[in-house]
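J.: following is a predicted model, sequence given first.
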Amino acid sequence: MSAPIVPVLPDTLALAVEILNEGGLVAMPTETVYGLAADASNPEAVVRLYEAKGRPRFNPLIAHVSGLPMAMREAVFSPLATSLA
């Protein structure tokens, strides 16, 4: 499997969003390493991510959210966690 390598620019960001919306995977730079991203709400994309990483299904993945409201929709917060948020 091959994929284009493109610089991080507004046009290529739109391409990355399109790929994610279609259930694909995108490699992206972070402060220290490259991360492999998928749409966490797409079960098929999550399976692809586990396969690409060679990670067993019991090993959790990191999910990034846009803010506290999204985090509270996606995860269970204890009363203590809610008070700290």
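T.: On my side now, so go ahead.

J.: contacts, neighbours, all on C-alpha from now
T.: Fine.

J.: and stretch 46-58, what's buried?
T.: 46, 49, 50 (16 or more other Cα atoms under 10 Å).

J.: looking at these, which is nearest residue 15?
T.: Nearest to residue 15, judged by Cα to Cα, of the buried residues of stretch 46-58 is residue 49 at 18.3 Å.

J.: how close does residue 10 sit to residue 17?
T.: Plainly put, residue 10 is 11 Å away from residue 17 if you go by Cα to Cα, to the nearest Å.

J.: which of those two has more residues huddled nearby?
T.: Remark: of residue 10 and residue 17, residue 17 carries more neighbours, 16 against 9, as counted by other Cα atoms under 10 Å.

J.: helix or strand: which one has that one?
T.: helix 10-21 (DSSP states H and E).

J.: put this next to the first one:
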Amino acid sequence: METIIKKITHTEEDKKIYEQAGQILRAGGLVAFPTETVYGLGADALDAKASAKIYAAKGRPSDNPLIVHIADVNALYDLASEVPEKALVLAEKFWPGPLTMILKKQDKVPDSITGGLGTVAIRMPSHPVAAEL
């Protein structure tokens, strides 16, 4: 596996970096990126093989759920089987930002992401790099 290191400079040149990162994610690869609280190791959340790579790279127990990052509140409906009104109120007040919501998952969310639980952890980061990615 090849490691590629790129620096985001908040210029037009960044577009190529984001495109390359997107290609890596779509191909089942991993991308490290900053959020407002930590640097994350990301993969396609709906690709069980890609999420397995996160667990392997971090030495993380497979029963420890991952957080799914989203870019739009509407993605809640793609990932959660139920979106309570309270969740939408919280999203409007605190997203984007470091709030993670735990909601009942849609069937399409792999158990490998949720640690086998019936819930999924969802967050919309505010860091500009995470948001763009």
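T.: Cool, got the structure. Since this is a predicted model, take the numbers as computed values, not measurements.

J.: so after superposing, what's the score?
T.: Scored against TM-score structural alignment, normalised by the length of the first structure, the superposed chains reach a TM-score of 0.84; 82 aligned residues with a Cα RMSD of 1.6 Å.

J.: and residue 54 of the first structure, what pairs with it in the second structure?
T.: Using TM-score structural alignment, the equivalent of residue 54 of the first structure in the second structure is residue 59.

J.: mind checking the SS state of residue 24 of the first structure?
T.: Using DSSP: H, G, I helix; E, B strand; the rest coil, the three-state assignment for residue 24 of the first structure comes out as coil.

J.: counterpart of it over in the second structure?
T.: Across the alignment, which pairs residues by TM-score structural alignment, residue 24 of the first structure is matched by residue 29 of the second structure.

J.: which residues sit in contact with that match?
T.: 43, 50, 53 (Cα atoms under 8 Å, 6 or more residues apart in numbering).

J.: nearest spatial neighbour of the alignment partner in the first structure of the second one, skipping sequence neighbours?
T.: Translated: residue 50 of the second structure. The equivalent of residue 50 of the second structure in the first structure is residue 45 (alignment by TM-score structural alignment). Nearest in space to residue 45 of the first structure, with sequence neighbours left out and distances taken as Cα to Cα, 6 or more residues apart in numbering, is residue 23 at 4.9 Å.

J.: before we move on, back to that, after superposition, how close is the helix holding residue 17 of the first structure to the second structure?
T.: Its aligned residues in the second structure lie a mean 0.5 Å from helix 10-21 of the first structure after superposition (mean Cα distance after the TM-score superposition for the first structure).

J.: next helix or strand past that helix?
T.: Sequence-wise, the next helix or strand beyond helix 10-21 of the first structure is strand 26-29, with elements assigned using DSSP H and E.

J.: give the buried residues for that following strand.
T.: residue 26.

J.: name the residues that touch the helix or strand just after that strand?
T.: Going down the chain from strand 26-29 of the first structure, the next helix or strand is strand 34-37, by DSSP H and E. By Cα under 8 Å, 6+ apart, the residues outside strand 34-37 of the first structure that reach it are 20, 25, 26, 27, 28, 29, 49.

J.: report the angle between the helix or strand where the last one lies and helix 10-21.
T.: This means residue 49 of the first structure. Assigning secondary structure by DSSP H and E places residue 49 of the first structure in helix 43-53. In this structure, helix 43-53 of the first structure runs at an angle of 110 degrees to helix 10-21, with axes from the mean of the first three to the mean of the last three Cα atoms, to 10 degrees as the basis.
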